[in-house]
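# pasting the sequence and the predicted model now:
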Amino acid sequence: MSDMVRDFRIDIPQTALDDLKTRLAMTRFPEKEPVDNWSQGIPLAYVEQVAEYWRQSYDWRRCEALLNKYSHHMTEINGLDIHFMHIRSPETTARPLILTHGWPGSIIEFMDVIGPLTDPVAHGGEAKDAFHLVVPSLPGFGFSGKPVETGWGAEKIAGAWDILMTRLGYDRYFAQGGDWGAIVTSAIGVQNLGHCAAIHINLVVVGSPSEELLKNPTPQEQAAFERFAYYQTQGGGYAEIQRTKPQTLGYGLADSPVGQMAWIVEKFQGWADGAITPDDSFDRDHLLDNVMIYWLNNAGTSSARLYRESFGNPNIDPVSLPTGCSIFPDEIMTPSRRWAEQRFKNLQYWSEPEQGGHFAAMEVPDIFVEEVRSCFGSMNL
């Protein structure tokens, strides 16, 4: 295994962008849904509107230039190329922090928090809040390599992230994540290989509630049970498809940009804070930037395979590492603190912000930054 870190620059061929426009122009749409809401999926009128904007107005080169302002690299870990951004803070006392995205997100989720986290003084903060950031693309996602063998689940990724951080010279670091990033970050806590000092997560995955909690739930806990039950019956179909038949799903995602866009963007409506359409919570260009990371890398299938690897039987082993949790109100799972403490045995920070959903770093970046600062700033480490 090579431990070389190679420089990388994003440079998408114009032929790929021309091909995208041709495919968008030739899209065959289904009929309109027989309801006047999103209950059967993303509505036809909205998809047609976004597809036309994507074809006529969206500018990938703007996004590419924005991404290339930062330092991108590749390194091989366990036989797979891992892409990551590495943004060092100007502050000499900055702490190393690895930020991990999830599905259907990407490194795009963190674009609005990079500045405040690496250079807090320039963004109204204090030097003590500075971090050196490492922002990788999950295996099979974005510009990272695509596993050709099974086994690249959350635990293997967690081990790879530890190799990545130590390879960059960070013998002591912090870790943060949401969605799959939270599952990987929690696995870093479970493994506790001696380098990670503390973790912060904004999707708190725990085991079944204790018998006592089930017998006497608080109103908040009862609401959390009902919310997750709704997700399982009405919102989790995508996960079951990706867990069971990612290859079959992938043919449609690889061939149709509108299919890939709709598969992703629907979640930015359903998991945002009270959004009627995704545009209520996110900039449309920002949404399409994220879709492009999947489309241009043909990553619909390879990203879905993470569900095959880890979704059916997630690791819920105890975590003794210092942990912080931020429970945003429109998150998929919103466990109570006493429920979370069943798994996270060293829970040092707990917060329930008043705004935000599943994609907190992208939806409410200012609040997300404050949560990360407050979490790690409150720990005497």
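Sure thing, it's come through.

# every contact and neighbour count from this point should use C-alpha atoms.
Fine.

# what's the single longest strand in the chain?
Secondary structure assigned by DSSP state E gives strand 80-87 as the longest strand of the chain.

# that strand packs against which elements?
Strand 80-87 sits against strand 72-77, strand 131-136, with contacts defined as 3 or more C-alpha pairs under 8 Å, 6 or more residues apart in numbering; DSSP states H and E.

# please identify the deepest-packed of these.
With neighbours defined as mean count of other C-alpha atoms under 10 Å, the helices and strands packed on strand 80-87 peak in mean count at strand 131-136, which reaches a mean of 25.

# angle of it against strand 80-87?
With axes from the mean of the first three to the mean of the last three C-alpha atoms, to 10 degrees applied, the angle from strand 131-136 to strand 80-87 works out at 150 degrees.

# quick one: strand 131-136 to chain centroid distance?
Averaging C-alpha positions (C-alpha atoms, centre = their mean, to the nearest Å) puts strand 131-136 14 Å from its chain's average.

# mind listing what's buried along the next helix or strand after that strand?
Using DSSP states H and E, the helix or strand that follows strand 131-136 in sequence is helix 154-167. Neighbour counts over helix 154-167 (16 or more other C-alpha atoms under 10 Å) mark Ala154, Glu155, Ile157, Ala158, Gly159, Ala160, Trp161, Asp162, Ile163, Leu164, Met165 as buried.

# report the angle between helix 154-167 and strand 131-136.
On the basis of the same axes, to 10 degrees, helix 154-167 is oriented at 130 degrees to strand 131-136.

# list the first helix or strand encountered after helix 154-167 toward the C-terminus.
Moving toward the C-terminus from helix 154-167, the next element (DSSP H and E) is strand 173-177.

# this is the comparison structure:
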Amino acid sequence: MDQDPIGHGAGIAIERRGFAMNGGAVQEWSLPVDAAALQDMRRRLNDRRKPKVARPGWTEGIEADYLDRLCDHLAGPYCWSEDIERFGEQHLMVRARSTGHRLHVTLPVGKVEGAKPLVLLHGWPSCSFEFVHVARHLVAQGMYPVLIDLPGFGFSDAPAEPMGPRSMAACIAEVIGEGLGFRNAIVHGNDWGSTVACWLAIDFPRMVTAIHLSMMGMRPRFDGSARPPGDSEQQWIKVVQKRLAADAGYREIQATRPNTASAALADSPAGLAAWIAEKFHGWTTEQAVENPLVGMDDLAAIITAYWLTGSIASANWVYTAGRRRDDTGAPPGGTGSTPVGFSFFGGGFFPPPPRSWAERLHHVQDFRIHASGGHYPALTNPRALAEDLVAFCEQLD
């Protein structure tokens, strides 16, 4: 869908938290506490079969001892029904008109006078819980964070077919424009959420005031008129290509054999934990570091959300959709005149790019690089990310 949905926002029925909402599209909702599913997860974890052989360390995947500790934590002291209290007190299901998909949205409780909505979009293998710490910092600064599970992720509805980031952007645009009634949203994206944010800026510029990214969600297309990459850009491209060659097996599996991977991940919480936790470690710190930077309770929450919803299959589909239609190549003009801010954190899957690379696609207003934090800064360095977001929003006023 290439049309801005703002014009279809008539029929606003209810007013909450300072923003107009379409009552027909919005339902109050609560995070589920499925005792039977949680008990089944704990039983499977306690009865798990461990690999007969495993290489020590993290260089060949999940570290066996760490996985044992994580599984024992999930099966023992971790309590989902108590932990969900920290994930916001106002949860909604908001329906997209054109597709019928319901997306899970978390809003802060209480009206924040004069605050613009700041939409936070996660990536894979994550969910909106990724931003719980950042949201707390933002609310303390008088901002209004809006956390959304991407279509097929977390507690949002799964699509009937693999959905790429541009289609996700159209779905989210309807949710925030028609359902929530937002007219001037700022959008932050990480991982796949950064690509979705770019498409929101491209396809819905009247709705999106600005975007802020912690990863390059798009790449430039080089044609006869494009300036060739400079030395620093060429060096960065080589590093990225080397990393992809060494650590892109999961992408190929999920793009080409999603059913096979999903059958195993949906049936084994230990396998699910391994598949997810290995990425949160490998993309945030050096492989030689014993313990991941992401807290075990944060990981446990994300893994439990995937287990309760069975959404790992539909989340993995984003790679299948990318194989069918690559939405990461930027159209001519990139994101146009929309102001764009960047916060990059060292130790991630990709190193921070040169500013010149970002300026090929974006109207860069703010560009910041932090020494550490990796690919999931909202979990590993939330204060720094929140401060960057506040500073960027203040520049726009």
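Nice, thanks for sending it over. What you see is a predicted model, and the numbers here were worked out from it, not measured in a lab.

# got a TM-score for the pair?
Scored against TM-score structural alignment, normalised by the length of the first structure, the superposed chains reach a TM-score of 0.89; 364 aligned residues with a C-alpha RMSD of 2.1 Å.

# returning to what we had before: what would the buried residues of helix 154-167 of the first structure look like in a markdown table with distance to Asp3 of the first structure?
What follows is the buried residues of helix 154-167 of the first structure, written out as a markdown table (distance: C-alpha to C-alpha, whole Å):
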| residue | distance to Asp3 of the first structure |
| --- | --- |
| Ala154 | 21 |
| Glu155 | 20 |
| Ile157 | 16 |
| Ala158 | 17 |
| Gly159 | 15 |
| Ala160 | 12 |
| Trp161 | 13 |
| Asp162 | 13 |
| Ile163 | 9 |
| Leu164 | 9 |
| Met165 | 12 |
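
# ok, of the residues you listed, which one's closest to Thr323 of the first structure?
Distance to Thr323 of the first structure, by C-alpha to C-alpha, is smallest for Ala158 among the buried residues of helix 154-167 of the first structure, at 15.8 Å.

# check contacts around the closest one.
Val184, Thr185, Ala187, Ile188 (C-alpha atoms under 8 Å, 6 or more residues apart in numbering).

# one more pass at 6 Å, please.
By C-alpha atoms under 6 Å, 6 or more residues apart in numbering, Ala158 of the first structure lies in contact with Val184, Ala187, Ile188.

# would you list the helices and strands packed on strand 80-87 of the first structure in TSV and tack on distance to Glu226 of the first structure?
TSV is the format used below for these (distance: least, C-alpha to C-alpha, whole Å):
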stretch	distance to Glu226 of the first structure
strand 72-77	41
strand 131-136	34
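
# sec struct for the alignment partner in the second structure of Thr248 of the first structure, please.
Alignment note: Thr248 of the first structure maps to Thr260 in the second structure; criterion TM-score structural alignment. At Thr260 of the second structure the chain is in helix, as set by DSSP: H, G, I helix; E, B strand; the rest coil.

# so where do the helices sit in the stretch 151-300 of the second structure?
165-174, 192-203, 231-246, 249-256, 258-267, 269-282, 296-309 (DSSP state H, counting those that start in this stretch).

# quick one: contacts of stretch 222-231 of the first structure?
Contacts to stretch 222-231 of the first structure, defined as C-alpha under 6 Å, 6+ apart, come from residues Met333, Thr334.

# show me how far it is from its chain's centre.
Using C-alpha atoms, centre = their mean, the offset of stretch 222-231 of the first structure from its chain centre is 22 Å.

# pull out the buried residues from it.
By neighbour count on 16+ other C-alpha under 10 Å, the buried set for stretch 222-231 of the first structure is Ala224, Phe225, Arg227, Phe228.

# any chance of the residues you listed in CSV, with distance to Gly140 of the first structure too?
Output for those, formatted as CSV (distance: C-alpha to C-alpha, whole Å):
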residue, distance to Gly140 of the first structure
Ala224, 32
Phe225, 32
Arg227, 30
Phe228, 27
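
# state the distance from the counterpart of Val240 of the second structure in the first structure to Val291 of the first structure.
Counting by TM-score structural alignment, Val240 of the second structure corresponds to Phe228 in the first structure. Distance of Phe228 of the first structure to Val291 of the first structure, given as C-alpha to C-alpha, to the nearest Å: 26 Å.

# returning to that earlier point: so what's the residue count around the match of Thr248 of the first structure?
Residues lying near Thr260 of the second structure (other C-alpha atoms under 10 Å) number 12.

# what's the distance between it and Glu89 of the second structure?
Distance from Thr260 of the second structure to Glu89 of the second structure, by C-alpha to C-alpha: 37 Å.

# ok, back up a step: quick check, nearest of the contacts of Ala158 of the first structure to Ile114 of the first structure?
Val184 (20.2 Å).

# what lines up with the closest one in the second structure?
Match for Val184 of the first structure (TM-score structural alignment): Val196.

# now do the same contact list for its match.
Pro165, Ala169.

# mind doing that once more with 10 Å?
121-123, 150, 164-170, 172, 187-190, 202, 217-218, 327-328 (C-alpha atoms under 10 Å, 6 or more residues apart in numbering).

# now do stretch 96-116 of the first structure: distance to the chain's middle.
7 Å.

# fine, thanks again, bye for now.
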